[in-house]
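1. Give me coordinates for this.
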Amino acid sequence: MNILHSLQNSSIAPLLLSTIFGLVLGSFLNVVILRLPGGWQVFFGSMFSRCPQCERRIGWYDNIPVLSYLLLRGCCRSCGKRISLQYPLVELIMAVITTWLFHNYGPTPYFFLYTLFFALLLAVAVIDLRLGTIPDSLVIFGCLAGMTASVLTPFPGWINALIGMILGCMVPLVVATIYEWLRNKTLIGGGDIKLLGMIGAFVGWQPLGSILFYSAFLGLLVAVGCRFIGKSDRLPFGPFLAIGTVLTLFAPHSS
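-> Sure thing, here's the model as predicted:
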């Protein structure tokens, strides 16, 4: 039997396509992560990728997700300087996400909805790790996308999404304001507050408590570990909110 015909009639081909889709989407996310915080055009600027070190244009054959990084051994073809490991990691993480989502939801609206949601979370987490800031444009777009999707899909429903977005912003804002008034220290940044509002717009208000618990617990563990090894820099909270969301939505729960 022809191998290609066999693949087309199996469940492997759609999963493979979803993996490739994730790799390509991850490559685009790297563009967003690099250009958006600096105010560069993501869609309407130069369509060509350039080495951040020597600024020479990167050919398409050196822009194949993950594969090009491996073939080039993590170095620029032109100047030979190291390419950040961020690029293949973001591509691989996004590929794992889209493959997992397609396996569970198939070609349904929820596959595309959750793909967009986790792509936004991944971009926000990496930007926050790199720069310690969360672009307003990403979370505002996410809030609008989440609310729009809530009208078009049964879950979580637009009322739950609206409540989730409002509570996601208001609860941490009130807590942070009280903490700052009592301790004269910043507990959580404005970008993190808006990010939780975006998360609420996508998942509704019900999971927000668990998301905050997981995020705070993980953040505390890492902070204690950093203090133990002598690092006292302020940790960005966006990545912990992203991980807390994943754990809340997809960790096994007892029935």
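
2. Going by C-alpha atoms from here, please, whenever you check contacts or count neighbours.
-> Fine.

3. Return the longest helix in the protein, judged by number of residues.
-> In the chain, taking DSSP state H as the definition, the longest helix is helix 158-183.

4. just the strands in the stretch 151-255 of the chain please.
-> Counting by DSSP state E, counting those that start in this stretch, the stretch 151-255 of the chain has no strands at all.

5. another one to check against the first:
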Amino acid sequence: MIKILGYVTVFIYGLIIGSFLNVCVYRIPLNQSIVYPPSNCPRCNTRLNWKDLIPVLSYAILKGKCRYCGNKISITYPVQELFTAIIFLITYYKYGFSIYLFKYVILFSILIVISNIDIKHQDVYTSTTIPGIISGLIFAIIEQYFAIGSFKNYFIGAVIAAVIIGLIVYITGAMGEGDIEIAALCGTFIGWKLSILMIILAFILGGVIGTILIATNIKGRRDYMAFGPFLALGALISVLFGSAIINYYLVLFF
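-> I've put the predicted structure just below:
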């Protein structure tokens, strides 16, 4: 019963955080505060009531429209709320109630915001990456203090990830400088081994998905394709399955 209650609690918190991340994705590119003013309809500017802001449920009850002006609400809002809640659940299943749960849900929350903004606006904001890097370093210090992790590991992870992506950015010009910040951010959370795996996975995922998008004419060969979301996916897979992947290849080749 307690275990079920834990999953329910984490899921609900995931929905709530997902709703807040929607606010971040909308307001950060507009250079607006993410805490004030309270949520309002972007069309009629009516301040939304609490019953309009219940994650997923309000969208379903209102049939995807504003209660006050009938403006259509994007399906991406409830989808992101559900996605965040599911990611929180998987992380809880993997790490239980531990420092790693809080550490990684913070990382994933930041990456969800960065990825959505990168996809929509082709930009990465330091207002998301710098706080993320600082948060990662704080967790690294905490782990070092309690002897459950090495600050050096995470610091080197940030440096290695930033240098690898930085070299690619400046040599090829095919990626943006914001990707360097994203890589450094992830490195402070996951360490150097998982950072290398993250980058490998990001390029594999980018290549596969890019090929599919071009083959289906959704994207052209010359169209811009945000790389931040692939780094985020690489980090997600590395956190949840990285140790198993690394051990599998070590056994396979050695």
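
6. What would you report as the TM-score here?
-> Superposed pair, TM-score by TM-score structural alignment, normalised by the length of structure 2: 0.89. Supporting alignment: 239 aligned residues with a CA RMSD of 1.6 Å.

7. For the longest helix of structure 1, enumerate the helices and strands it packs against.
-> Where contact means 3 or more CA pairs under 8 Å, 6 or more residues apart in numbering; DSSP states H and E, helix 158-183 of structure 1 is packed against helix 136-152, helix 190-203.

8. Out of those helices, the one nearest A223 of structure 1 is which?
-> Closest of these to A223 of structure 1 is helix 190-203, at 17.0 Å (criterion: CA to CA).

9. and the closest one, which stretch of structure 2?
-> Using TM-score structural alignment, the residues of structure 2 aligned to helix 190-203 of structure 1 are 177-190.

10. Pick out the residue closest to the middle of structure 2.
-> L111 (2.2 Å; CA atoms, centre = their mean).

11. In terms of helices and strands, where is that one?
-> helix 99-121 (DSSP states H and E).

12. before we move on, the earlier item: pick the most deeply packed of the helices and strands packed on helix 158-183 of structure 1.
-> Neighbour counts (mean count of other CA atoms under 10 Å) averaged over each of those peak at helix 190-203, with a mean of 26.

13. Against structure 2, what's the mean shift for stretch 118-130 of structure 1, could you check?
-> In the superposition with structure 2, the average deviation recorded for stretch 118-130 of structure 1 is 0.9 Å (mean CA distance after the TM-score superposition for structure 1).

14. in structure 2, what residues pair with that stretch?
-> Against structure 2, stretch 118-130 of structure 1 falls on residues 108-120 (TM-score structural alignment).

15. what's in contact with that stretch?
-> If you take CA atoms under 8 Å, 6 or more residues apart in numbering as the criterion, stretch 108-120 of structure 2 is touched by 17-18, 21-22, 24-25, 29, 84, 87, 123-125, 128-129, 132, 225-226, 228-229, 232, 236.

16. repeat that with 7 Å
-> Stretch 108-120 of structure 2 has contacts (CA atoms under 7 Å, 6 or more residues apart in numbering) with 21, 24-25, 123-124, 128, 132, 226, 228-229, 232.

17. Next step: those residues restricted to helices.
-> Counting by DSSP H, the contacts of stretch 108-120 of structure 2 contribute 21, 24-25, 128, 132, 228-229, 232 to helices.

18. Considering those residues, which possesses the most neighbours?
-> The most crowded member of these, judged by other CA atoms under 10 Å, is G228 (30 neighbours).

19. Which position in structure 1 pairs with it?
-> G228 of structure 2 maps onto G238 in structure 1, by TM-score structural alignment.

20. give the contact list for D62 of structure 1.
-> S68.

21. ditto for H103 of structure 1
-> With CA under 7 Å, 6+ apart, H103 of structure 1 has these contacts: L15.
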